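Student: Can you look at this prediction? I've put the sequence above it.
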Amino acid sequence: MEFKWLNRSTITKEGKRIEIFAPKESDFFCNNGAVGDEGITPESLSNAPFYYTEVTGDFIMRVKVSHDFKDMYDSSSIMIMQDITHWAKACFELTDFNTHAVVSVVTKDQSDDANGCNVEGNSVWLQVCRVGQSFTFHYSIDGDNYY
């Protein structure tokens, strides 16, 4: 499988393990000028490192992600993308509630994010599945049982 970069970054490969460094204040999020509850307009960003391969047809992709959370919205993610304004990702994130949670973000011109369940610890499995034109995200604590 050949992988490519959108927003190249530092990468370390060791066996099946891949570590990608994300620069500070990098993300994928399209707010289109929407104002949050706090009266703040979050910045639209598409500057996070994205290491990807092109896949056709049905597939399942699983990754175990881990993170040394430091700042709000720090995350490790698995992402699918049609183009820069049409994409979706499942994240393991430090939320604005100061919890570690599985979060989904779906973007069709504007991003819509939803916090899922809180997860103890600094690692979780994330999975994306495609069947036909349908995509789903799942998470797992143990890598065997997905929700």
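Tutor: Happy to help now that I have it. Numbers count the residues shown, from 1 in each chain.
Student: From now on I want contacts and neighbour counts done on CA atoms only, so please keep to that.
Tutor: Fine.
Student: Skipping its backbone neighbours, what lies nearest Tyr139 in space?
Tutor: Take Tyr139 and drop its neighbours on the chain: the residue closest to it by C-alpha to C-alpha, 6 or more residues apart in numbering is Leu126, 4.6 Å away.
Student: mind listing what the most centrally placed residue in the chain touches?
Tutor: Computing the C-alpha centroid of the chain and ranking residues by C-alpha atoms, centre = their mean puts Ser77 first, at 2.6 Å. By C-alpha atoms under 8 Å, 6 or more residues apart in numbering, the contact set of Ser77 is 65, 89-92, 126.
Student: next one: Thr85
Tutor: Taking C-alpha under 8 Å, 6+ apart, we find Thr85 in contact with 30, 107-110.
Student: take the one below as the second:
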Amino acid sequence: MRNDFRWINEPQSWERKENSLTVTTDEKTDFWNTTWYGFKKFSGHIYGCDVTGNFTFQVKVKANFTKLYDQAGIMVMTDEDHWLKSGIEYNDGAPAIGSVLSLGHSDWATGVFPGSADLFWMRLTRKGDSLRLQYSADGEIWPLLRVAHFPVGEKCTVGVMCCTPERGGLLVQFEDFSLSEPLDKELHDLS
């Protein structure tokens, strides 16, 4: 993991060791902007670094999601109004894979996760004004989760995120951080 990672909304309890980060979420933390609920929140935890241009960011995530809206995964942002978060989020009585894109207002797309949600991988590739989001249940097969337009300039912050809107105390472990040149594979290449 690069040494220039920093906290946005630093949690009270966390520990970094080489290429892993363990976090316990603070009480009632969240990321959302207006849509449907009418509120704006930017209190979740982000551990990220600044990047310029195109890149691929990948990480392995371990957590035990049990309460409504428990979530952890990855995030890319330029400010509190322009960001994308993605990972596992607990809703409708089960952990689901999903993403939220906020370009002034948030959207939310969610679906069934095809594995055990206590261990998963996330990958985000930026190519110009486009984002390619992938996930994996085994670290080998990488289905496409989302392609999104993200027209926010050259510089952004990318890293990991976690939050618990209904409680505190979710223990999350992030491992195998990887930030590299962008993977320029075909859109439906699952490797």
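Tutor: On my side now, so go ahead. Here the structure is a predicted model, which means the values were calculated and not measured.
Student: Let me see the TM-score of these two.
Tutor: Remark: TM-score between the superposed chains equals 0.87 [TM-score structural alignment, normalised by the length of the first structure]; 139 aligned residues with a C-alpha RMSD of 1.5 Å.
Student: Take the contacts of Ser77 of the first structure and map them onto the second structure. Which survive?
Tutor: Here is what carries over to the second structure from the contacts of Ser77 of the first structure, by both residues aligned by TM-score structural alignment, their matches' C-alpha atoms under 8 Å: 65, 89-92, 126.
Student: aligned partner of Ile97 of the second structure in the first structure?
Tutor: Using TM-score structural alignment as the criterion, Ile97 of the second structure maps onto Val102 of the first structure.
Student: Leu94 is in contact with its match, correct?
Tutor: No. If you go by C-alpha atoms under 8 Å, Val102 of the first structure and Leu94 don't touch, sitting 9.1 Å apart.
Student: mind listing the strands for the first structure?
Tutor: Counting by DSSP state E, the first structure has strands at residues 4-6, 11-14, 17-20, 28-29, 45-46, 50-52, 59-66, 75-83, 86-94, 100-108, 110-118, 123-131, 134-140.
Student: can you list those in TSV and add distance to Tyr147 of the first structure?
Tutor: Listed next are the strands of the first structure as TSV, based on distance: least, C-alpha to C-alpha, whole Å:
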stretch	distance to Tyr147 of the first structure
strand 4-6	29
strand 11-14	28
strand 17-20	23
strand 28-29	24
strand 45-46	28
strand 50-52	24
strand 59-66	13
strand 75-83	15
strand 86-94	13
strand 100-108	11
strand 110-118	10
strand 123-131	10
strand 134-140	5
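Student: To Tyr146 of the first structure, which of those lies closest?
Tutor: strand 134-140 (4.6 Å; C-alpha to C-alpha).
Student: residue range for that closest one in the second structure?
Tutor: Counting by TM-score structural alignment, strand 134-140 of the first structure corresponds to 130-136 in the second structure.
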